[in-house]
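> pasting a predicted model and its sequence here:
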Amino acid sequence: MSENDAPTRSNRQPPKKNHSLFKIILLLVSIVIFLIGIFTYKLYLHAGNTVTDMHTPIGKTSKKIAQKKPFSILLLGADTGADGRKYKGNSDTIIVATVNPTKNRVKLVSVPRDTLAELIGAKPRNMQKINAAYNYGGTKMAAKSVGQLLDVPIDYYMTINMSALKTIVNDVGGIDVNIPFSFTSVWTGGQKFKKGMHHLNGTQALAYSRMRHEDPHGDYGRQLRQQQVIQAVLKKAMQPKILLKYEDITRDLAKNMRTDLTFADLKTLTIDYRNTAGNIKSDQLQGQDAWINDSSYQVASTKELNRVSSKIRHELGLSSEKVDNAEVYQNELNPYFDGTNNQLFYISNDFTTTMAQ
């Protein structure tokens, strides 16, 4: 081609705008994917380190999550840190949660903290309020005692300090709850709560979860509110924008929570059990007022123990069994007890109701 044949500026072909635009879009998408990749990798590493910090086995590790089977997990809310406490404290929140991937369902069963139960592993044989098991023998004794009380397997556990609840709620940006009645929480800070849907910050959520004196249903009403708060936190935690707060959340969880769930378990839960979080059902073990050795207790009837046991076992795909434990034995020794007017309930001499020092 001669110099005269070379195309002039005026007759050159214009650049292909679509092609250039496509390159720009591709570049932007690549940058976004790259940034998301970095964030995800960082989240993955950070979450792994966090779970390592929280991971505290208390016995043989269950394989049910890895096998994608229904499983149970004991949720313990210890009163350590609340009201300035520094000692281990009792587990004032006791919930047996069952997770069933086939039915896409989570079931929360609250156990009243004052329920009479044998502390499994105590020497000599000892019956106390069930919340004392955590203080007396740690999570291991608490898990064994709850499992024996209800005749159900406890596959995993998760313990969190109640004082950390306000931090976690603040980390997720607060929660929305439907408050069933108006009250002033005199014993937990004097906060005022009005009936209806409200947005609660961490301090309010903690007070709302702990109040029981102003509740007409006492500890049973508190159990329902605690389940309500748990569901609200889970709902908020499922929102994509919470990923932006992952460092705060994982840091606070590492400081305040212990569990025998592994990082692999949590990854499997995220992938294979994620649909269960949208279907949460609640239940309670109902007790009867009793007076035992100058202290107020809740005594669960044998019929009630069997009802709750059957419910939990059904969620786990297990057949029902007749509950046969120390509580049933004590019930048989008190045939006329019906829970009215804080009746006396007698414990056989086979057990002590005094904690060993």
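Perfect, thanks for sending it. Numbers count the residues shown, from 1 in each chain.
> going forward, measure contacts and count neighbours with C-alpha atoms only.
OK.
> A strand includes D219, no?
No - using DSSP: H, G, I helix; E, B strand; the rest coil, the secondary structure at D219 is helix, not a strand.
> that one - nearest residue in space that isn't next to it in sequence?
Nearest residue to D219, sequence neighbours excluded (C-alpha to C-alpha, 6 or more residues apart in numbering): R212, at 5.5 Å.
> the one you found: neighbour count?
By other C-alpha atoms under 10 Å, 20 other residues sit near R212.
> ok, it to G221 distance?
From R212 across to G221, the span is 7 Å (C-alpha to C-alpha, to the nearest Å).
> ok, S282 next?
For S282, the distance to G221 (C-alpha to C-alpha) stands at 12 Å.
> can you check S295 too?
Here the distance between S295 and G221 works out to 21 Å (C-alpha to C-alpha).
> got the contact list for the residue most central in space within the chain?
Centroid-nearest residue in the chain: L75, 4.8 Å away (criterion: C-alpha atoms, centre = their mean). Counting by C-alpha atoms under 8 Å, 6 or more residues apart in numbering, L75 makes contact with 93-97, 157-159.
> if we use 7 Å, what do you get?
L75 makes contacts with 94-96, 157-159, as judged by C-alpha atoms under 7 Å, 6 or more residues apart in numbering.
> and the strands in the stretch 101-250 of the chain?
Assigned by DSSP state E, counting those that start in this stretch, the strands in the stretch 101-250 of the chain fall at 105-110, 116-118, 127-129, 156-161, 175-179, 183-185, 191-193, 196-200.
> included below, for side-by-side comparison, is a second structure:
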Amino acid sequence: MRPNTQHSMNRSHNHIMKKKKRRKRNIFLLLTLIFLSVISITGYFALQTYVAATNSYEVIDGREEKSELREEPVFVSNDPFSVIILGIENYTDENDRGRSDTIMVATFNPEQQTMKLVSIPRDTLVNIPDYKSDKINHSYSIGGKEKVIATVEDFLEVPIDYYVTVNFQGFTNIIDTLGGVKVDVPFDFNDINRDWERFYFYEGVQTLNGDEALVYARMRKQDPRGDFGRNERQRQIVAGVIDKISSPSTFLKIDDIVEVISDNIGTNMRMREALAFIKKYPDFNASSIEQQEIKGYDEYINNIYYFTPDKESVNGLKQTLKEHLELIENTNEIDTSQEITTNQIQS
């Protein structure tokens, strides 16, 4: 009986060991599946983002790796850099480029983990290189993003390293995809869009959809501060979008975001540079933004309205941006001789 008993005990022990092995194997398979799922999701995210970045990537014509105002190319992971953000009016025919209705310049400093953001009023009177003095938003219709970049570099005397263009349809689609954007409305007002739809805004915090945000960002005539108030509202939108993009829930909307980016956004920032930015600025949000402003006065020349920038204000802004970009050698070399006069404007 003992051999049989011993045999039964051995068989029972073997059965238990086999169950443990199966359990370990099942746990291992489960962990492997989870790991592969994470890799697949991460890979899918990276692939989709790469596709969007590839479809949106477009070089600056006539430029190699850097601005002419740079001695060496910048590296997003180490160096301060600048980005120009252009909101393009795309209600035009095939033979018309449209106009850059929104022009913003952002500078980033990795050591300070800060961003300085300045809005340039669309009617600002500037020198457009190889053309004449005119409203800055006309520069896009004259020579596309390249002419805008050249004009802004001439105006602010700082290098523009990267650009982002967003057409108005893309603007509304992005905000809708993100689930709206939160703003603090400064006063009650209402306005219409191009389809004559009327939108109402009330003082206080509101969450706006894409169409509402576009009307909110473009309204100017009812604002007692004119272009300044308009620019402030546009900066609110930018800050709100940054907060939404940095939210973990955005990951779940990657397919929709990729489609919007591919169809409506252009940039010369490569995928590796965008990833380097995310890694370098992990905690970047709206509180990291330092708002800048250009002061000036309204002026009519040949019965045409212009916003004429105050030279002292512009010179102060030049120095602020140069310091933020750590262009130390240029800090004390601000050109105060450039003036815009009535006789420069050709009718």
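Looks like it came in fine. All values derive from a computational prediction rather than experimental measurement.
> for structure 1, longest helix please?
Using DSSP state H, we find that the single longest helix of structure 1 is helix 17-54.
> mean shift of the lengthiest strand in structure 1 relative to structure 2?
Assignment by DSSP state E gives strand 91-100 as the longest strand of structure 1. Once fitted to structure 2, strand 91-100 of structure 1 is off its aligned match by 0.7 Å on average (mean C-alpha distance after the TM-score superposition for structure 1).
> what range does that strand cover in structure 2?
Taken onto structure 2 by TM-score structural alignment, strand 91-100 of structure 1 occupies residues 100-109 there.
> name the surrounding residues that touch that stretch.
Contacts to stretch 100-109 of structure 2, defined as C-alpha under 7 Å, 6+ apart, come from residues 80-89, 114-120, 122, 137, 140, 324-325.
> repeat that for 6 Å
Contact with stretch 100-109 of structure 2 is made by 80-89, 114-120, 137, 140, as judged by C-alpha atoms under 6 Å, 6 or more residues apart in numbering.
> most widely separated two among the contacts of L75 of structure 1?
The distance between the two most remote of the contacts of L75 of structure 1 (C-alpha to C-alpha) is 12.0 Å, for V96 and T159.
> neighbour count winner among the two?
When V96 of structure 1 and T159 are compared for neighbours, V96 comes out ahead with 25 against 21, by other C-alpha under 10 Å.
> so who does the closest residue to I95 of structure 1 other than its chain neighbours touch?
Of all residues not flanking I95 of structure 1 in the chain, S110 sits nearest, at 4.4 Å (C-alpha to C-alpha, 6+ apart). Each residue near S110 of structure 1 by C-alpha under 6 Å, 6+ apart is listed here: 94-95, 284.
> of the contacts of stretch 100-109 of structure 2, buried ones?
Among the contacts of stretch 100-109 of structure 2, the ones that count as buried by 16 or more other C-alpha atoms under 10 Å are 80-89, 114-120, 137, 140.
> quick one on the thing from earlier: who has more neighbours, S295 and G221 of structure 1?
Between S295 of structure 1 and G221, counting by other C-alpha under 10 Å, G221 is the more crowded of the two (17 against 10).
> the more buried one matches what in structure 2?
With TM-score structural alignment as the criterion, G221 of structure 1 lines up with G229 in structure 2.
> still on that earlier bit, redo the contacts of L75 of structure 1 as CSV? Include distance to W187 of structure 1.
What follows is those, written out as CSV (distance: C-alpha to C-alpha, whole Å):
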residue, distance to W187 of structure 1
I94, 21
I95, 23
V96, 27
Y157, 29
M158, 27
T159, 24
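> near Q319 of structure 2, how many other residues are there?
By other C-alpha under 10 Å, 21 other residues sit near Q319 of structure 2.
> where does the helix or strand encompassing it end up in structure 1?
Using DSSP states H and E, Q319 of structure 2 sits in helix 311-324. Under TM-score structural alignment, helix 311-324 of structure 2 corresponds to residues 302-315 of structure 1.
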